[in-house]
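Peer 1: Model the following, please.
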Amino acid sequence: MGKRDTLGDLTDHLFAELERLGDESLTPEELGAEIERSKAISSIAQTVINNANVVLKAAMFQDDRMDANGKLPRMLTDGQE
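Peer 2: The predicted model follows:
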């Protein structure tokens, strides 16, 4: 299996969790555990989305700036200077 690190993959994970939460055969204990799992997944997903927003804003800034030769801070790039 290859890397799964796109926003599309994240969407797949979120819908898979939604399906698990809707499983009516879960016992109350299993459902409680699944709810805790979903909270962790949701928290991580929000962090990934926030990070993607920063990357998008940096790309938009880079496209819109007047000085085409200026450099972005290294932390906002793929490590290239």
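
Peer 1: drop to CA atoms for contacts and neighbour counts, all remaining ones
Peer 2: OK.

Peer 1: Counting neighbours, what do you get for residue 49?
Peer 2: Residues within reach of residue 49, counting by other Cα atoms under 10 Å, total 13.

Peer 1: Please tell me how far it sits from residue 8.
Peer 2: Per Cα to Cα, to the nearest Å, residue 49 is found 11 Å from residue 8.

Peer 1: One more: residue 38?
Peer 2: 18 Å.

Peer 1: which one of those two has more residues nearby?
Peer 2: Taking neighbours as other Cα under 10 Å, residue 38 and residue 8 compare with residue 38 leading, 17 against 10.

Peer 1: Please generate a structure for the following sequence too, so the two can be compared:
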Amino acid sequence: MKNKLGDLNNHLFAQLERLSEEQMSGEQIEQEVKRTEAIVSVADQIVGNAELQLKAAKLFAEHGQAVLPMLPKIGKSDA
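Peer 2: Okay, here's the model as predicted:
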């Protein structure tokens, strides 16, 4: 899967459109609100991850390879 932040933006706007449909029953609105809460929760994690990657890139741009030993080895174990 090769999603981009722009895809996330599209998903968020699509959900906003679903929430604004006037023909929905109370039960359907409740279901869409639950879906929205789940989407927002995942979106927050994605945005947080992107922010972390940007901070790491800025550190590397400012300090070059000298900073690499100080960055955590995310996704790798010491064992």
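
Peer 1: Report the central residue of the first structure.
Peer 2: Centroid-nearest residue in the first structure: residue 48, 2.8 Å away (criterion: Cα atoms, centre = their mean).

Peer 1: From residue 8 of the second structure, how far out is the aligned residue in the second structure for residue 17 of the first structure?
Peer 2: Using TM-score structural alignment, the partner of residue 17 of the first structure in the second structure is residue 15. According to Cα to Cα, residue 15 of the second structure and residue 8 of the second structure sit 11 Å apart.

Peer 1: got it, and residue 34 of the second structure?
Peer 2: Taking Cα to Cα as the measure, residue 34 of the second structure falls 18 Å from residue 8 of the second structure.

Peer 1: If you count surrounding residues, which of these two has more?
Peer 2: In this view residue 34 of the second structure and residue 8 are compared by other Cα under 10 Å, and residue 8 has more residues nearby, 16 against 12.

Peer 1: Which strand or helix spans the more buried one?
Peer 2: For residue 8 of the second structure, the enclosing helix or strand under DSSP states H and E is helix 5-19.

Peer 1: Name the residues of the helix or strand just after that helix that are buried.
Peer 2: Later in the chain than helix 5-19 of the second structure, the nearest helix or strand by DSSP H and E is helix 26-63. Within helix 26-63 of the second structure, the residues scored as buried using 16 or more other Cα atoms under 10 Å are 29, 32, 36, 43, 56, 59.

Peer 1: Show me what the third one lines up with in the first structure.
Peer 2: By that I understand residue 36 of the second structure. Using TM-score structural alignment, the partner of residue 36 of the second structure in the first structure is residue 38.

Peer 1: With that, I have no additional questions.
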